[in-house]
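Colleague: dropping the sequence and predicted coords here.
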Amino acid sequence: MFHETVESFDQLSKMDELERGFYGMRPVWQLVSKHEWLGTARSIADDQGFFHWELDFAHVFREGGFTLQVGNPPWVRPDWWESPILADFDPYFLLQDKIPEKVLSVRRDDLLRSRHVSNKYLADLVEWAGTAEHLSSTVGYPKLSGIRTNLYTNFMEQVWRNGAAGGISGLIHPEGHFSDPNAGEFRSHTYRRLRRHFQFFNELGLFEGVGGMAVFGLHVYGDISDVNFAQMSSLADPATIDSSFEHDGMGELPGIQYEWGGRDLRPHASRITWIDQEILSDWARIFDENGTPALESRLLRPLTVEQVSLLSILSNQTTRMSDIGYRWVFLWNEKSSKKDGYIEWKTERPNNWSEVILQGPHFSVANPFAKEPNDPCRSKSDYSSWDLAALPESVIPRTNYRRAAGRERYDDAVPKWGVRQRQIFGGLHGAV
């Protein structure tokens, strides 16, 4: 209001200060000193680095949102990992592999007796708890209700929310939500936005530091519409996508791998499968609970159009596995069973089959002697294949877990299916 008389920047500064006082505007430091909660909030915001899309991109949202978004969001679950925090004070917690639960508990308790250590530990725990609570909030992320939090799903919903009408977004992220039995509602939101879905294995090392069998997808999203998206599965080289769209549809159909080994990278028009609600309905009848809506069905990855047609034929089968007495049981959970003292990590060859605890890599289709862990076993891929032609007449596989509880307590915790099943499977146990 007084700017007409300003002749220098120094005068402008003084006029701005006078104008703020005229309108009752007070310096931030005065507000912070008067309202303690405001100072605390500012301190937390500075420490956590909060990011507000609507504030940082107000000019974009004023025009309706982003018309194009691309990204590779974090593939991380916000789980609590205390070992790196404890290792700041005692490197043992990171240098020692597979610490027994009892040893871990005792050593952690000893370390946390230090006030300095416990204060840092609790501060990090509070920070994690707040972040996890925010990311799993149905207020901030209503479409993620009921599913286990993973940062990539948070970004999916955020990107959908940030998009303008007619906008397109492309994200590279994992695909756990396509098979999670609790993610049906989230799948229904995904299918109606999905335009392209290209599933990859990291066999060619497209992402460094990620295992060759890691699965991820390139996903293109648009506005909500009827389900109709192009899908290609079991890819390893992005060049296969463009070449398949240019292919004339002639020639031998590709497979996942060649008979002699190695990923089949050949392009083919038949690799491009178009998925609509009718196809999802077929898949729901095959693999989901009776009555599962098509939009909540789990996503299959048939390699070719011909395989899609075969699945549609199978979906007309009225007899399901549950009708013929199919049963399964969930046995040892590695984390909770170690904590409860039922099993412990010890890579060794048991003396008899009653002490065997199997894991997934031990067996494959029609082959109970697929692999055994190396000693020491440092990861889920640290296994060696059996030479079946040289397999001894009598052999017990090396295992990573052994029984930690007394025999009676251990056996009582094993699910029982009845006398016959107990006789057949009573000596073999599995960990997941």
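Modeller: Perfect, thanks for sending it.
Colleague: contacts, neighbours, all on C-alpha from now
Modeller: Will do.
Colleague: state the distance from Leu253 to Ile85.
Modeller: 52 Å (Cα to Cα, to the nearest Å).
Colleague: please disregard the earlier target; I meant Ile286.
Modeller: Plainly put, Ile286 is 46 Å away from Ile85 if you go by Cα to Cα.
Colleague: ok, the two, which is more surrounded?
Modeller: Ile286 (21 against 17; other Cα atoms under 10 Å).
Colleague: put this beside the first:
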Amino acid sequence: METTWSSASPTGVVSIIHPESHFTEKKAAPLRRQAYLRLRRHWQFINELRLFDVHNLVQYGVHVYSHPQDVPSFTSAASLYHPQTATDSLGHDGSGPLPGLKDDEGQWDRRPHRDRIQHVEESVLKTWKSVLENDDTPWLDTRMVYTVNTDAAAVLEKLAAAPRMKDLDLQFSRGWDESIDKKKGYFDVGWGHPDSWDDVILQGPHLGVSTPMIKQPNPTMTSNKDWIEIDLEALPADFIPATAYQPNHEMPYNEEYAKWMDLNGDWISARKFYRVAWRQMAATTGFRTMYPALIPPGTTHVNGVITAGMASSLQDQTSMLAAGAFLSSLLSDFVIRSAGTHLWPSLIEKTPVIMDSRLTRIATISYLRLNCLTSAYAPLWKAITDEDWTFNTPIRNAKKRFHAQNEIDAAVALSLNISVDELCTIYRTQFPVMRRYDQENLFDANGRRVAPEIMKLEKKLREGEELPEEKRTWTHPQSQVSYYFEYPFTPLDREKDLRAAYARHADGIEK
């Protein structure tokens, strides 16, 4: 890059295909600044169609440079899969639905559209800075934010003006180092069902969106994918998930774990508190990028998980709970996946949150009911709601959990002044895997998600036929509980559900 810039004449133009790392790595600020000033065209590609001799997951770009300007001014488009998309988008009239990452058929979206094209200048870079950088970072040094269309960029600009997580003064922990602390002897590999949360060492796959125990490792532990989904409907009140790491309490296990400072200035083990936990690294094109869940006191985790919380009493955990609720929302996930795959505290602190709002209370209670699956959460539930926890307190049914998460998404959007049309556009264009699952997953008359084995049999039927009752019974491999799936089998419409929740809360009516 520098060689071609120095070799070009004052009126020369240089076009280079190269990786995008200088736009996203914090230490590359000097090179990034000079690139912004010289850029005229920026087309970012993902080689999913395997058109070129580049790994299909590698992001790269076509960059057209010229002489440096006083301020940046260039045309940009991201998440392109074919060169023709960029060419045709430049002359598009703006008609038709907005493109996303995938089209309605689940194929990589190659549709040209005028709104794929973003003109990047000072105001855009300042928006990117507000999403990604600290206040003292020069706006010319900001890392690049990737949005697939201008409507998504407009939502991002709105969210960039909202209050941030950093204002909550949360404390963070990366837990045990999966390599170093294992070598030191604080824990070792080995499958087991802990008798207490004090013996639980969580890994990323344990965590789902608003679900602290969505999977557990199989005893075979043959690979990092050898995990089984947990049956939330049959979950005992005292359930503790199986783990693949076991603690060594002969070591100073508690003394050496991460500590947080309380209001008195004393350092206390982070594991004494309820915390929001999430996977440290996640795919930006997957079902979700952010998987935030509440974990109970006593629990530790390896550095594939990061936690946030407060060293304070149960009654003073409202900020932590609001953080968890907002982080579980589609809009926070959208901000995060626009910025990168490593979900460090510095990125999480830049995400939006609103405190002291009726809508925040709605989102928080829904978040609690999705997370408080066992009696380990009873003290927190009691402290926040002044109600005793019972087996019926958490939401266990799959369809009801779907509705509850949409309640959170709608309440968060309303609190951030994002319209329901904008919220649905983000869902439609930024979350293709979620949208495909919503189209493919079926739920029975009792709100249970139909097991994949039953769905396979269903697909083989002729139109109008039904599976006999004996073929609609399925035993959950984790709980060994048998379920009978009752017709009709139907998908759930997330956009319709989001709009209904949005309208309900906009009118001030709580569910």
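Modeller: Received it, and whenever you're ready, just let me know what you need. The model shown is predicted, which means the values in this text are computed figures rather than measured ones.
Colleague: can you verify Ile172 of the first structure is assigned to a strand?
Modeller: Yes - secondary structure of Ile172 of the first structure, determined by DSSP: H, G, I helix; E, B strand; the rest coil: located in a strand.
Colleague: I figured it was touching Phe207, is that so?
Modeller: No - look at Ile172 of the first structure against Phe207 with Cα atoms under 8 Å: they stay out of range, at 11.2 Å.
Colleague: neighbour-wise, which of these two wins?
Modeller: Shown here are Ile172 of the first structure and Phe207; by other Cα under 10 Å, Ile172 has more neighbours (20 against 11).
Colleague: for that one, give its distance to Leu295 of the first structure.
Modeller: Counting by Cα to Cα, the separation of Ile172 of the first structure from Leu295 of the first structure is 22 Å.
Colleague: ok, Asp47 of the first structure next?
Modeller: From Asp47 of the first structure over to Leu295 of the first structure (counting by Cα to Cα), the distance is 41 Å.
Colleague: remind me, longest helix of the second structure?
Modeller: The helix spanning the most residues in the second structure, taking DSSP state H as the definition, is helix 398-415.
Colleague: after it comes which helix or strand?
Modeller: Moving toward the C-terminus from helix 398-415 of the second structure, the next helix or strand (DSSP states H and E) is helix 420-430.
Colleague: contacts for that next one, please.
Modeller: By Cα atoms under 8 Å, 6 or more residues apart in numbering, the surrounding residues in contact with helix 420-430 of the second structure are 98-102, 148, 151-152, 155, 330-331, 334, 410, 413, 435, 495, 498-499, 502.
Colleague: for PyMOL, what selects the buried ones among these?
Modeller: Written as a PyMOL command, the selection of buried residues from the contacts of helix 420-430 of the second structure, which uses 16 or more other Cα atoms under 10 Å, is:
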select buried, resi 98+99+100+101+102+148+151+152+155+330+331+334+410+413+435+495+498+499+502
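Colleague: where do the strands of the stretch 101-250 of the second structure begin and end?
Modeller: If DSSP state E, counting those that start in this stretch is used as the criterion, the strands of the stretch 101-250 of the second structure fall at 118-120, 171-173, 187-192, 201-202, 215-217, 227-229, 243-247.
Colleague: in the first structure, which residues correspond to the first one?
Modeller: Residues 273-275 of the first structure are where strand 118-120 of the second structure aligns, with TM-score structural alignment as the criterion.
Colleague: how much does the matching stretch stray from the second structure?
Modeller: Between stretch 273-275 of the first structure and the aligned residues of the second structure, the post-superposition mean distance stands at 1.1 Å (mean Cα distance after the TM-score superposition for the first structure).
Colleague: give me the distance from that stretch to the chain's centre.
Modeller: 24 Å (Cα atoms, centre = their mean, to the nearest Å).
Colleague: likewise stretch 32-40 of the second structure?
Modeller: Here stretch 32-40 of the second structure shows a centroid-to-chain-centroid distance of 30 Å under the convention Cα atoms, centre = their mean.
Colleague: the first structure: matching residues for that one?
Modeller: Aligned by TM-score structural alignment, stretch 32-40 of the second structure falls on residues 187-195 of the first structure.
Colleague: quick one: neighbours of Cys158 of the second structure, just the number.
Modeller: You called it Cys, but residue 158 of the second structure is Lys. By the measure other Cα under 10 Å, the count of residues near Lys158 of the second structure is 13.
Colleague: go on, Thr222 of the second structure?
Modeller: Thr222 of the second structure has 10 neighbouring residues, counting by other Cα under 10 Å.
Colleague: for Asp104 of the second structure, see how far away it is.
Modeller: Relative to Asp104 of the second structure, Thr222 of the second structure is positioned 36 Å away (criterion: Cα to Cα).
Colleague: swap in Val54 of the second structure?
Modeller: Taken as Cα to Cα, the spacing of Val54 of the second structure relative to Asp104 of the second structure amounts to 26 Å.
Colleague: ditto for Leu132 of the second structure
Modeller: Counting by Cα to Cα, the separation of Leu132 of the second structure from Asp104 of the second structure is 31 Å.
Colleague: I'm done for today, thanks for sticking with me.
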